[in-house]
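Enquirer: just need the structure, nothing else, for what follows:
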Amino acid sequence: MHTPLGATRRAAIIVLLAAALIMSLRTAVEPTRAEDTYPSRSIRLVVPFIAGSPVDALARVVAQDLSHRLGHTVVIENQSGAGGTIGAKAVAHADPDGHTLLFIINSHLYGLYSDPGYDPIRSFAPVAAIAQWSHVLVVRADFPAADLPGLVARAKAHPGTVTFGYGLNTPPQILGETLKHVAGVDIRSIPYRGGAQAVQDLLAGRIDMNFGATSTLLPLIREGRLKAIAFTGAKRSADLPALPTVAEAGYPQIAFDPDAWAAILAPAGTPATVVGRLNREINDALGSSELRASLVKLGYEPRRMSLDELSLFLAAEARKWPPLASAAGLRTN
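Expert: Predicted coordinates:
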């Protein structure tokens, strides 16, 4: 018995419609993963410090490389103020979709602000470690001391007259305050919105001393416009091999090794697949010879961590820094 041609066509159409229905149901049950469509637009990387600072420069180098890897622009957005808490709060309350990230340094965990509007650990998802570094202690070129013991002796002989400038809620602040505490000296502290402003006043002779990143201060030291008197690293700086470490100068208490590091966070609740991809891309970038060379040239030591390693590291640092800040006499705001 022969089946009419029309019936055959109708049966084929029914089969196709059924297959299409099954596929649509499967798509509804198994939606596209966030990682498969991420990123879908440009990414904001919030740097909670002023433009032109050493931390800003580090973030921009990383953002440029990451833009190429992700296929979308990573835009630096400086939101400075209140020791970095304004920018951190903005990211903590941003949509957790991976398109807003936070570039932090270890001062994020100092605990100097009692109610910043976020929890420095629970409000964020760890994404990637970036780098670590130490600082150079410099004084103005005509300061009457050539080394750290000489600086301490000058401060003891003239209490309250030596001035120290720093960016508020930054590693240089805790370094300077710790030095004052362990040396038992009265050095007047002068806060700035950022370290770059402190360096400008140091060059102008309006303040006497500053702790700064090698990348910023090395040209000024070589030009003779500033005088380097100590390095905070565990070993001497490759760029300034004749410069003693703070430990060699008699003050191992300010050799935190490292005294500064940087990392990237996302708002809590960001999909694990997105965070995982960012961690892989950033670690790959930090392993490339090109980015490593750029960071080393700026005075930074690249640092790669898995997500588990970074989570444990941040938890340990959150326990480490508040007591140090308290011992140094830094007040909670």
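Enquirer: alpha carbons only for contacts and neighbour counts from here, please
Expert: Noted.
Enquirer: if I look at residue 125, how far off is residue 281?
Expert: 16 Å (Cα to Cα, to the nearest Å).
Enquirer: from the chain's centre, how far out does stretch 88-101 sit?
Expert: 15 Å (Cα atoms, centre = their mean, to the nearest Å).
Enquirer: make sure residue 227 is indeed in a strand.
Expert: Yes. Membership of residue 227 in a strand is supported by DSSP: H, G, I helix; E, B strand; the rest coil.
Enquirer: before we compare anything, build this one as well:
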Amino acid sequence: MNFTLSRRKALLAMLASTLSAGSVRAADAFPSRPVRLLVNYPPGGGTDIMARVLAEAMRDDLGQAVVVENRPGAGGAVGAAEVARSAADGHTVLVTAAGFVIGPSVLRSPGYDPAKDFVGVAQIAIVPLLVVVPPTSRFKTFQDVLAAGRRGESLSFASFGNATPSHLIGEAINHHAKISMLHVPYKGGMQALPDIVAGSVDLGLLDAVSMTPLVQQGRLRALAVTGPRRLPALPGLPTLVELGIPFDAVGWHGAFAPAGTPTAAVARLNAAFVKALARPDIHKRIVEGGSVPIEPPLTPAQWTAQARREVGQWAEAARMAGVEPA
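Expert: Next comes the predicted model:
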């Protein structure tokens, strides 16, 4: 009897050891197939550009193909909801912008909850927005825009979609400057560009990553930048705060995985993002492209906590701006 009991205990211990070893091997094997970076905005915008730069750098580190796919729509809600429904195994990662944490405040049915359905993987960069006009615009400075608005002239601003930072910041300008610019949403910044250049809209509030090169090439004129500090790439450009608009919220690029993704997989992905972002060529590209690197990098837990705090912060910004859920 005792022999049988001892034998059973030994077999159970062997089984537990085998399962444990299998779990370790499974974690060590991640990723076991291509990793999909799903961008919930159209190709050509700042988020898409950053995802493609990082995907190329991450392939060798992860030992698997890293494929970028675009799922635009509803200010990013379509792609975010798709990732929320994906298998929580680390092989599908959402690469997104700050509109991700804004969506639930301004959309009646976003299809996802950023706090409950996701875990943070890595913050990629801080991404200010630029106030841009065509080089032929009558507006030479941001003060010119405010003066025209205060004279009661009809003005419009392009954003890269409803429920996005560019939309809310434009409404914040209206609120603080006491003007009434008409909001004209587009499905991404690059879709807005032709109308901005043609003068169909008076100005655009678009991400610095995709717009800074166009400003440097003289294809656009920048009037101001969002956020608490000036851009290293455009040091002569004043911030909205400097120009009398007391709103310094700023956008970002970040990566998230579905809730329930194994901690080991999240840590492995975070390490791959951090390693890629530390490469001198990518660091230089982030700075020269109009973004601000994350130094020091955040852990997955830190990034998760920050994103969840921002859900409430942007909800308050939407309320102050008078944006009703659509």
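Enquirer: please identify which helix or strand holds residue 320 of structure 2.
Expert: helix 300-321 (DSSP states H and E).
Enquirer: kindly report the same for residue 100 of structure 2.
Expert: helix 99-106.
Enquirer: other SSEs contacting that helix?
Expert: Helix 99-106 of structure 2 sits against helix 77-84, helix 300-321, with contacts defined as 3 or more Cα pairs under 8 Å, 6 or more residues apart in numbering; DSSP states H and E.
Enquirer: tell me which of those lies nearest to residue 147 of structure 2.
Expert: helix 300-321 (20.5 Å; Cα to Cα).
Enquirer: what stretch of structure 1 does that closest one fall on?
Expert: Using TM-score structural alignment, helix 300-321 of structure 2 corresponds to residues 307-328 of structure 1.
Enquirer: can you give the contact residues for the matching stretch?
Expert: Contact with stretch 307-328 of structure 1 is made by 106, 109-112, 121, 126-129, 174, 177-178, 180-181, 276, 279, as judged by Cα atoms under 8 Å, 6 or more residues apart in numbering.
Enquirer: ok, back up a step: now do the helix or strand that the helix holding residue 100 of structure 2 is followed by and helix 77-84, the angle between them.
Expert: Next in sequence after helix 99-106 of structure 2, counting helices and strands by DSSP H and E, comes strand 118-127. Going by axes from the mean of the first three to the mean of the last three Cα atoms, to 10 degrees, strand 118-127 of structure 2 is angled at 140 degrees with respect to helix 77-84.
Enquirer: in structure 1, what range does strand 118-127 of structure 2 match?
Expert: Aligned by TM-score structural alignment, strand 118-127 of structure 2 falls on residues 124-133 of structure 1.
Enquirer: mean offset of that stretch relative to structure 2 (after superposition)
Expert: Compared with structure 2 after fitting, stretch 124-133 of structure 1 deviates on average by 1.2 Å (mean Cα distance after the TM-score superposition for structure 1).
Enquirer: quick one: contacts of that stretch?
Expert: 92, 213, 233, 258-270, 275-276, 278-279, 282-283, 286, 299-307, 310-311.
Enquirer: among those, which are located in strands?
Expert: 213, 260-267, 301-302 (DSSP state E).
Enquirer: and those residues, which are buried?
Expert: The neighbour-count test (16 or more other Cα atoms under 10 Å) marks 213, 260-267, 301-302 as buried among those.
Enquirer: please identify which of the residues you listed is nearest to residue 244 of structure 1.
Expert: Closest to residue 244 of structure 1, out of all of these and judged by Cα to Cα, is residue 213, at 15.8 Å.
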